[in-house]
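**Student:** I'll drop the sequence and a predicted model, then ask my questions.
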Amino acid sequence: MKKFIPIIVVGILVLSGLGAAAFTTNVSIKQATIVKNESTSVLFSSQPTQLEKDGFVEIEMNGATTQLLELNKPVLPIYVKTYQIPFGSTNIQVICSPKDIGTMTLTKEVIPARIAPLSIMSERTAYVKDSSVYGSAAFYPSNWYSYDLGAGRNQNDQEVTFVKVVCYPVRYSPLNNQVDYAGSFDIVVKYNAPKTQPKTLDTSYDLVIIAPAAFETKLQPLIDFKNGK
């Protein structure tokens, strides 16, 4: 049976006599920073391929894990890798280096993404092109990679920091009708490991009450009731 624990916050004021000297001693113990890194090499087995569809081309690449799908923007292959590092890590850095970069001329424009419920999606649904992308010579995406940080619990119920790295092996320049592509990526995630393990609350307790000590007597019946269930 899970228990219920109260935590009472008590404030204590200590006064020592008049005329007493006051002083503070600060003790600083410096610990060495532990720098760690995780690395991955990603190899794409061939250059991109073009498949014609509905007056556009679809770009495919062996080794990609999914597609970049932004409404009305070009559909491109991407590679996603998620790292799990200790919760509380600091100075997190991601370095993603594209290798063996090549260029390919396209026969048609890259197909734009259509995002809609399957119940209303059909081949007759009109394609819409985002003019800010299709009307530009700038490469889309603008960089070879991006990353996001998040925190949560993994499949082992451990609290971790998630580092999601997205590599863009194909970048499209619409007005130039070409793509630049990478044959491989070297990914490195560097971070300062936490000096101490994060504190966790004992899971045998369902609920914790934090209250001033003055409420202890009034809260005790509730505590007894909860612990008796």
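**Tutor:** Cool, the structure landed.

**Student:** C-alpha from now on. contacts and neighbour counts both.
**Tutor:** Noted.

**Student:** check contacts around the nearest residue to Pro86 once chain neighbours are set aside.
**Tutor:** Nearest non-adjacent residue to Pro86, counting by Cα to Cα, 6 or more residues apart in numbering: Val160, 5.1 Å away. Contact analysis of Val160 by Cα atoms under 8 Å, 6 or more residues apart in numbering lists 84-88, 151-154.

**Student:** cool, Pro112 as well?
**Tutor:** Pro112 sits in contact with 71-75, 127-129, where contact means Cα under 8 Å, 6+ apart.

**Student:** Let's see that with 10 Å instead.
**Tutor:** By Cα atoms under 10 Å, 6 or more residues apart in numbering, the residues touching Pro112 are 56-58, 69-76, 127-130, 134.

**Student:** Now that we have these, which of them are buried?
**Tutor:** 56-58, 69, 72-76, 129, 134 (16 or more other Cα atoms under 10 Å).

**Student:** Against that first model, consider the following:
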Amino acid sequence: MKLQALFIALLMVVPVVGIFNEKYEAKNETESIDNIHFQDDGEYIKAIATDALTLRLPGYPMLPYYTKTYEYPVGTKIDSIDVMARGINRIKLEKKISPAPKAMTHNMKISEMEVKEGDIYFEDTFYPENWYDYRIGVGIKDGKRVIFLTIYLYPIRYNAYRNEAMQATDFEIKIDYRMPEEAMLNKDEYDLLIISPDSW
């Protein structure tokens, strides 16, 4: 009887840990990219885009890309990431897009950089394979741990075998996620209390 009473008392006072109310949310936005052009570069041409980064995998076409970074509190669950490329145009090019050279060593001159077409130039495939990619990681910002979601947008995909480019003018981005709320009871705010009759 005493054991049963103790068990009931424990159930009444032990804090509830790990029970969260999750709030479902979605983020929708459109990213427009209309500042891309091709520039003659001697034997090759370059794909130029304002404020863009450049893919520089040696032997692969140098193509512009953009990044979008989103921050969420730790505990957020990202359920889905959907990116749709819109306004796609096919462009037949007169010259090939220049391949990225090998990485320079500390004592190498720019004139010594080797520019060589990789196997991708002889394959009937578009590079990058998809219009976007993403990475999810955890980091520190302003002294707090946060989740970083980085989406990479590739407005140009290039097929060197056909010497043809596909260019997207807009990207529709949709992110479905669940934001955690504070636990119903916090284990740091409650002490364990055992209540028993005086005869114990």
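**Tutor:** Arrived safely, thanks for sending. Keep in mind that this is a model prediction, so the values were computed, not measured.

**Student:** picking that back up, helix or strand: which one has the residue nearest to Pro86 of the first structure?
**Tutor:** strand 159-167 (DSSP states H and E).

**Student:** what about that strand, how far off from the second structure?
**Tutor:** Averaged over the aligned pairs, strand 159-167 of the first structure sits 0.4 Å from the second structure after superposition, using mean Cα distance after the TM-score superposition for the first structure.

**Student:** Read off where that strand ends up in the second structure.
**Tutor:** Taken onto the second structure by TM-score structural alignment, strand 159-167 of the first structure occupies residues 145-153 there.

**Student:** Please apply the same query to stretch 184-191 of the first structure.
**Tutor:** Per TM-score structural alignment, the counterpart of stretch 184-191 of the first structure in the second structure is residues 170-177.

**Student:** which parts of that stretch are buried?
**Tutor:** In stretch 170-177 of the second structure, counting by 16+ other Cα under 10 Å, buried: 170-171, 173-175, 177.

**Student:** now those residues as TSV including secondary structure and distance to Phe7 of the second structure?
**Tutor:** TSV is the format used below for those (DSSP: H, G, I helix; E, B strand; the rest coil; distance: Cα to Cα, whole Å):
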residue	secondary structure	distance to Phe7 of the second structure
Asp170	strand	62
Phe171	strand	58
Ile173	strand	52
Lys174	strand	49
Ile175	strand	45
Tyr177	strand	39
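
**Student:** give the contact list for Phe185 of the first structure.
**Tutor:** 40-44, 79, 95-100, 144-145, 167-169.

**Student:** Could you rerun that using 8 Å?
**Tutor:** Counting by Cα under 8 Å, 6+ apart, the residues that Phe185 of the first structure touches are 41-43, 96-99, 167.

**Student:** Which of the residues you listed has the largest number of neighbours?
**Tutor:** Cys167 (27 neighbours; other Cα atoms under 10 Å).
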